[in-house]
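In: I would like to see how this sequence folds:
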Amino acid sequence: MFKIEVHAKSAQRPIVIQGAMPVEVDKLIQGLKKVKKEKYGSFVFYKGEINRYPVIVSKTGKGMENAAAATAIAIVKYHPIAIINQGTSGGHVPNIHVFDIVVGKRVTNIGSFKTEIRGKNQGITPTRWMPMDLTASEESEEEVKAGQIRYFEGDQALLADAMKITDQYHKGKVVEGTIGSADVWNNEVDRINWLNSLFSTFVEEMEAASSAQVAESFQVPFLGIRIVSNNIVNGEKYNPNTETAGQSYVYKLVKTYIYNLTKK
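Out: Model prediction:
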């Protein structure tokens, strides 16, 4: 495990806020002061300040690979004190509604599986696939015990600050829960129910777990946050206004986190 060496005071290390799509970061960028845009490959970073504290908004692009690459670049280039990966998501349980926010007590990759051994014409059995933790070994997955789920825990300080400001959010409820990530858009309710039973997921999206994995490898505090934009399980349709609402909540979280950092 590699840990970034930090020579500057912690108060000067930026907070990185990630979002996959322009609509998931535009409002956050508008909230920055003294903005400077930097680009590495296809990855765009908006450096600025919130309450005179350095904050970087990272437009990662969609998907696990983009999120992982953007996270690694952000850590190596900017040495952040914390990373918040936020955006929209689809609900996995009927009591999670559009505009509700899930604060990631933990995130997990719901697309990493090992299948059964089945010969030609023996069919496929997706509900018998076993979760696979690719971080458990550097060797072939033949050496890894199948059925092992890897969860990445949210940073306790970030999590606590996120839950302290729930009374400032009035468009839905805010809950702690498990966020599931994969390069898959699930529209089969039976499959969603199966994923929920296996991983205890509240929502699904396509970035947080890969960002969390990279952040953990560098020992950078991480938190995933997702607002529910639709929920096929209970029939609630997509609402584009969730994108702005989610960013507003994250903006308040960042201000709270900055206050607690700078008062020390």
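In: contacts, neighbours, all on C-alpha from now
Out: OK.
In: show me where this structure has helices.
Out: With helices called from DSSP state H, the chain shows them at 26-30, 64-78, 156-164, 189-199, 208-217, 242-262.
In: quick one, which of the ones you listed is packed in tightest?
Out: Most buried of the helices of the chain by mean neighbour count (mean count of other C-alpha atoms under 10 Å) is helix 208-217; its value is a mean of 24.
In: doesn't Lys105 make contact with Val175?
Out: No. Applying C-alpha atoms under 8 Å, one finds Val175 not in contact with Lys105, separated by 9.2 Å.
In: between these two, which one's more packed in?
Out: Between Val175 and Lys105, counted using other C-alpha atoms under 10 Å, the more crowded position is Lys105 (22 against 17).
In: give the contact list for that one.
Out: Glu153, Gly154, Leu159, Glu176, Gly177, Thr178, Leu223 (C-alpha atoms under 8 Å, 6 or more residues apart in numbering).
In: try 10 Å this time
Out: Applying C-alpha atoms under 10 Å, 6 or more residues apart in numbering to Lys105 gives the contacts 151-156, 158-160, 175-179, 223-225.
In: From the residues you listed, which land in strands?
Out: Tyr151, Phe152, Glu153, Val175, Glu176, Gly177, Thr178, Ile179, Leu223, Gly224, Ile225 (DSSP state E).
In: can you list contacts of stretch 237-245?
Out: By C-alpha under 10 Å, 6+ apart, the list of residues contacting stretch 237-245 reads 21-28, 86-90, 97-101, 169-172, 226-232, 248, 251.
In: for stretch 143-150, that is, sorry about that
Out: With C-alpha under 10 Å, 6+ apart, stretch 143-150 has contacts from 106-110, 112-115, 129-138, 198-199, 209, 213.
In: Can you give me the end-to-end span of that stretch?
Out: 16 Å (C-alpha to C-alpha, to the nearest Å).
In: now the other sequence, so there's something to compare against:
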Amino acid sequence: MPIGLICAIPQELTHLSTLLLDPVPTRAAHTEFITGTLDGHDVVLAGSGMGKVNSALVSTVLADRFGCGAIVFSGVAGGLDPALAVGDVVIADRVIQHDAGLLEDDGLQTYQPGHVPFINPSDQLGYRVDQDLLARVVDRLADFTLAPLSGAAGGGHRPAAIRFGTVLSGDQYLHCDLTRERLHGEFGGLAVEMEGGAVAQVAESFGVPWLVIRALSDLAGHDSRFDFLAFVDEVAASSVAILRRLLPVLSPFAQRRPAG
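Out: I've put the predicted structure just below:
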């Protein structure tokens, strides 16, 4: 079974597409899916576009039409944890769709997507990475070091950190310090993005293991739009470097999916 690789924006997709061997493109819905090999592993690469609907659509095609045995979203995100810096990488151990919920008294009570509390309640909140896969990922990256961002991109001498934790997904581009602080405090989120929660929801529906790898291109505050434009190319390269490191771990999990 191939590994499905999804990116949201062109900068992310370019890094991976130039590395594929024997690429074969196929058009489906709004997306070009490219089958090929990456470092000797069978993969299907797709650019989803931004947002949860786009990523859910592409994840469904990867799982159903291409029979992918694992799905990975590799890209960029905004940082929520003030201890993190631009260029650091967050690998999700859980994803939560922070914008799904009950609006009441000018506040949002977040709930599991598709489970309204007074209709079909669920105690589950978010989706967790397969624990065996996560343990192997942690072990694989234990001695892996990322280079600092270049000086031109505002980097310093500190190597980029790799952290594991909660990633939040929502269909908004976060450009607000107050909201950043609220999301970090309420959910313990390390990063916020627009696709990972939908990828996890679809992958779990198909019984497919998944990963979300996010390099921080901005800190999700009032200067986020300017940080993103300055740093996106280099941090996207960092997430791709980690993805390539993890392919040998992902391949055995992809082969476990029953045919059909």
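In: tm score of chain vs chain?
Out: Overlay of the two chains. TM-score (TM-score structural alignment, normalised by the length of the second structure): 0.83; 237 aligned residues with a C-alpha RMSD of 2.3 Å.
In: just to revisit the earlier point, could I get the ones in strands among the contacts of Lys105 of the first structure as TSV with distance to Lys39 of the first structure?
Out: Formatted as TSV, those follow (distance: C-alpha to C-alpha, whole Å):
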residue	distance to Lys39 of the first structure
Tyr151	31
Phe152	28
Glu153	29
Val175	34
Glu176	33
Gly177	33
Thr178	32
Ile179	28
Leu223	24
Gly224	23
Ile225	24
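In: out of those residues, who has the most neighbours?
Out: Most surrounded of those: other C-alpha under 10 Å gives Ile179, at 33 neighbours.
In: In contact with it, which residues?
Out: Contacts of Ile179 of the first structure by C-alpha under 10 Å, 6+ apart are 89, 91-92, 102-110, 151-152, 199-209, 224-226.
In: what does Ile165 of the first structure give?
Out: Contacts of Ile165 of the first structure by C-alpha under 10 Å, 6+ apart are Val174, Tyr249, Val250, Lys252, Leu253, Thr256.
In: So what's the gap between stretch 39-49 of the first structure and the chain middle?
Out: 18 Å (C-alpha atoms, centre = their mean, to the nearest Å).
In: If you count neighbours, what's buried in it?
Out: By 16 or more other C-alpha atoms under 10 Å, the buried positions in stretch 39-49 of the first structure come out as Phe43, Val44, Phe45, Tyr46, Lys47, Gly48, Glu49.
In: Can you check which part of the second structure it sits on?
Out: Here stretch 39-49 of the first structure aligns to the second structure at residues 27-37, judged by TM-score structural alignment.
In: Can you tell me what sits against the matching stretch?
Out: In contact with stretch 27-37 of the second structure (C-alpha under 10 Å, 6+ apart) are residues 2-6, 17, 19-26, 42-49, 54, 57-58, 61-62, 65-66.
In: per the alignment, Val90 of the second structure corresponds to what in the first structure?
Out: Val90 of the second structure maps onto Val102 in the first structure, by TM-score structural alignment.
In: what about that match, neighbour count?
Out: Neighbours of Val102 of the first structure (other C-alpha under 10 Å): 25.
In: measure Pro94 of the first structure to Phe113 of the first structure for me?
Out: For Pro94 of the first structure, the distance to Phe113 of the first structure equals 25 Å [C-alpha to C-alpha].
In: shouldn't the match of Val90 of the second structure be in contact with Gly180?
Out: No. Using C-alpha atoms under 10 Å, Val102 of the first structure is not in contact with Gly180, being 11.1 Å away.
In: Trace Thr14 of the second structure over to the first structure, please.
Out: Counting by TM-score structural alignment, the partner of Thr14 of the second structure is Asp26.
In: same thing with Thr145 of the second structure?
Out: Thr145 of the second structure maps onto Tyr169 in the first structure, by TM-score structural alignment.
In: Now its match. Nearest residue, chain neighbours left out?
Out: Tyr249 (6.8 Å; C-alpha to C-alpha, 6 or more residues apart in numbering).
In: Touching, the one you found and Lys164? I think so.
Out: No. Contact criterion C-alpha under 10 Å: Tyr249 of the first structure and Lys164 do not qualify, at 11.5 Å.
In: Out of the ones in strands among the contacts of Lys105 of the first structure, the closest to Trp185 of the first structure would be?
Out: In terms of C-alpha to C-alpha, no member of these lies closer to Trp185 of the first structure than Ile179, at 14.1 Å.
In: Now do the same for that closest one: its match in the second structure.
Out: Checking with TM-score structural alignment, Ile179 of the first structure has Val167 as its match.
In: Distance of that match relative to Val43 of the second structure?
Out: 24 Å.
In: Please name the nearest non-neighbouring residue to the residue most central in space within the second structure.
Out: Nearest residue to the geometric centre of the second structure (C-alpha atoms, centre = their mean): Val212, 3.2 Å. Residue nearest to Val212 of the second structure in three dimensions, not counting chain neighbours: Phe73, with 4.8 Å by C-alpha to C-alpha, 6+ apart.
In: Could you pull up the residues touching that neighbour?
Out: Phe73 of the second structure sits next to 4-8, 46-48, 55, 59, 195-196, 199-200, 210-214, 239, 243 when contact means C-alpha under 10 Å, 6+ apart.
In: Tell me which of these persist in the first structure.
Out: On the basis of both residues aligned by TM-score structural alignment, their matches' C-alpha atoms under 10 Å, what survives of the contacts of Phe73 of the second structure in the first structure is 4-8, 46, 48, 55, 59, 195-196, 199-200, 210-214, 243.
In: In PyMOL, how would I select the buried members of the contacts of stretch 143-150 of the first structure?
Out: Typed into PyMOL, the line below selects the buried ones among those, using 16+ other C-alpha under 10 Å:
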select buried, resi 106+107+108+109+110+112+113+114+130+131+132+133+134+199+209+213
